[in-house]
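[1] give me the fold of what follows.
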Amino acid sequence: MHGRAAALGAGTILNALATETGSAFGIDVETRATVELASDADDVDGEIAEDAEADTALIERCVELAVERWGDGEGGTVRTDSDVPLAAGLKSSSAAANATVLATCDALGATVAGAHAEDTNPDLTRLEACRLGVRAARETGVAVTGAFDDATASMLGGVTVTDNTGDELLDRRSIEWDVLVWTPPERAYSADADLDRCRNVASMAELVADLALEGRYAEAMSVNGLAFSAALGFSPDPAVEAMPHVSGVSLSGTGPSVVAVADPADPETDLDRVWDIWDDRDGSLRSTTTRNDGARIIAE
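    Below you'll find the model as predicted:
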């Protein structure tokens, strides 16, 4: 019983830690999961290719929950490999959870609408599978809010706006942006974020939510970036440096990555200029694009 799937990384438009309303957008980086199941296996063992010492509780719990719902007590192994750096604010946990749930469904023979090339008679939707990964994130303490905003962007692609209190998808639209990501050497974990400081910027988060629901995503993310950089203790300097040259720029998630976006149809934007500016900083740069197709089963 073998399954393989991939899910997207994502960037932030609105951090959900202040009000539990959040928004994110899928980008063209992926985490892949391979799941092997057997009816005579008693438990689930996980492995993360990029870090042998990394905590595998999330991906193991994703397999367990998927088997509880669609399987018959199978155990086995799950292994993830990723283009998404861990603990960098680019939704690595959401991507790992989504890919693992889909790969487990694939191993169990459950057809997921929108994730299979052929899904004329699906057993479940990608949104259902996404909610299972969010449940696993809450149960394992990986995400304070469950990160339904990040998870939906990773699973569905495009821009999503969500109410994380009830795992409700408020809006989802396609977007076409060029994307530049700066990731400094340090790492930040969502579970370690200072919730009280984040809640102090709730009025700004409400403004960002209004902008996002109006479709003013680039403006929304720039306001979010300034507010949450201050709340989470990150310098706003990279975002301020980029602002004259981009459509929008924000601290992504709880950091430390900063993501800038540009509408390819806007001649006033210049991500190459931002690359030159950010290239003087320690860390890594990645040039990519948005994705609107979302997570998928990998046919073999």
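
[2] C-alpha only now, for contacts and for neighbours.
    Noted.

[3] from Ser284, how far off is the closest residue to Thr120 other than its chain neighbours?
    Nearest non-adjacent residue to Thr120, counting by Cα to Cα, 6 or more residues apart in numbering: Ala113, 7.9 Å away. Ala113 sits 36 Å away from Ser284, going by Cα to Cα, to the nearest Å.

[4] neighbour count winner among these two?
    Between Ala113 and Ser284, counted using other Cα atoms under 10 Å, Ala113 has the larger neighbour count: 20 against 13.

[5] ok, now which ones touch that one?
    Contacts for Ala113 (Cα atoms under 8 Å, 6 or more residues apart in numbering) come out as 119-120, 122-126.

[6] another sequence for comparison is provided below:
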Amino acid sequence: MEGRATAPGAGTVVNALATGVGSAFALDIETTATVSLDAEADAVTGEIADDPDGETTLIERCVERVVTEYGTDEGGTVRTESEVPMAAGLKSSSAAANAAVLATLDALGWEVADDPDADVTRTDACRLGVAAARDAGVTVTGAFDDASASMLGGVTVTDNGADDLLDRSSFEHDALVWTPPERAYSADADVERCERVAPMADLAADLALGGDHKRAMTVNGLAFSAALDFPTDPAVEAMPNCAGVSLSGTGPSVVAVGSVAGLDRVEEQWAKRAGETIRTRTRNTGARVS
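    As a prediction, the model looks like this:
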């Protein structure tokens, strides 16, 4: 039994660390998972194509969670390959989890769709990956905001404490990502410092729920850059030429959205910094069986 699926990375609108309410949007950079199940195998083993020594607990737990819920005690293998930089705030874990969950369901022959009459809804599939992320200890909040944006596409607003989807809408923009050389892990974030900016996080969440996602991004980015001790200079450089800009996740990447011409000017500024820039787009389609 074999399955294959892809899921996009995402950028942050509102970081959920301060209040539990978060928001994110899908980016057109993908992670692909291939799953092979065997009723005779005793365990699930994982492999990350770009990092042979990388930690595979998350993707293994995704397969195990799906098998427990929908299978009959199969073991097997799961392998991921990705365009999404790891530990960069671009939701690589959520993309890997969603792809692994969908690939496992595909291998088991279950239909996944938005239709409530489908075998498995995409939102329920997303929750399996979130549970696996909590099992693996790769997230503080559960990251339902990141996972839902990756699974469903568009921009989502969520209550991460309850794993509730509060809002989802389309979000169509060109996007530019700047990722510095250093890496940051979500599980290592200073939650106490983030909670101190809760009033700004509440403001950003209100803006997002009101449909003003781009201003919400910018409010969030300034507040959480300060809380997590990242420079605000990249965002300030971008503001005159973009519609919205934010620190993504717990960093270190910064994501701007706007017009092609405006992002060209932002890229000229960010290209002077160490690290790399990625030109992409937001996307309204989420994870899919491939």
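
[7] where does the TM-score land?
    Once superposed, chain against chain, the TM-score is 0.98 (TM-score structural alignment, normalised by the length of the second structure); 290 aligned residues with a Cα RMSD of 1.1 Å.

[8] assign a three-state SS to the closest residue to Thr80 of the first structure other than its chain neighbours, would you?
    Take Thr80 of the first structure and drop its neighbours on the chain: the residue closest to it by Cα to Cα, 6+ apart is Ala33, 4.3 Å away. Put simply, Ala33 of the first structure is strand when judged by DSSP: H, G, I helix; E, B strand; the rest coil.

[9] contact partners for Ala33 of the first structure?
    4-6, 78-81, 96, 99-100, 103.

[10] tell me where the first structure has helices.
    Listed in chain order, the helices of the first structure (DSSP state H) span 57-70, 92-108, 126-139, 148-156, 195-199, 202-213, 217-232, 237-242, 271-278.

[11] how much does the fifth one stray from the second structure?
    Its aligned residues in the second structure lie a mean 0.3 Å from helix 195-199 of the first structure after superposition (mean Cα distance after the TM-score superposition for the first structure).

[12] residue range for that helix in the second structure?
    Using TM-score structural alignment, helix 195-199 of the first structure lines up with residues 191-195 of the second structure.

[13] where's the matching stretch relative to the chain centroid, distance-wise?
    Centroid separation for stretch 191-195 of the second structure versus its chain: 20 Å, with Cα atoms, centre = their mean, to the nearest Å.

[14] give the buried residues for that stretch.
    191, 193-195 (16 or more other Cα atoms under 10 Å).

[15] ok, stretch 278-288 of the first structure next?
    Result for stretch 278-288 of the first structure [16+ other Cα under 10 Å]: buried residues 278, 285.

[16] against the second structure, where does that stretch fall?
    By TM-score structural alignment, stretch 278-288 of the first structure lines up with residues 270-280 in the second structure.

[17] first-to-last residue distance for the matching stretch?
    15 Å.

[18] ditto for stretch 242-252 of the second structure
    Stretch 242-252 of the second structure: ends 19 Å apart by Cα to Cα.

[19] where does that stretch end up in the first structure?
    So stretch 242-252 of the second structure sits over residues 246-256 in the first structure, by TM-score structural alignment.

[20] now for Gly26 of the first structure: what does it line up with in the second structure?
    The alignment partner of Gly26 of the first structure in the second structure, by TM-score structural alignment, is Ala26.

[21] pretty sure its match sits against Ala287.
    No. Using Cα atoms under 8 Å as the test, Ala26 of the second structure is too far from Ala287 to be in contact (9.6 Å).

[22] settle it for me: which of these two has more neighbours?
    Remark: of Ala26 of the second structure and Ala287, Ala26 carries more neighbours, 36 against 27, as counted by other Cα under 10 Å.

[23] show the contacting residues for the closest residue in space to the more buried one that isn't next to it in sequence.
    Using Cα to Cα, 6+ apart and skipping residues adjacent in sequence, the residue nearest Ala26 of the second structure is Ala10, 4.2 Å away. Residues near Ala10 of the second structure by Cα under 8 Å, 6+ apart: 24-27, 90-91, 146, 149-150.

[24] between those, which sits nearest Ala136 of the second structure?
    Set against Ala136 of the second structure, the nearest of those by Cα to Cα is Lys91 (15.1 Å).

[25] residue in the first structure paired with the closest one?
    Checking TM-score structural alignment: Lys91 of the second structure goes with Lys91.

[26] which ones are touching the aligned residue in the first structure for Thr156 of the second structure?
    With TM-score structural alignment as the criterion, Thr156 of the second structure lines up with Thr160 in the first structure. Neighbouring residues of Thr160 of the first structure by Cα under 8 Å, 6+ apart: 23-25, 149, 152-153, 169-173.
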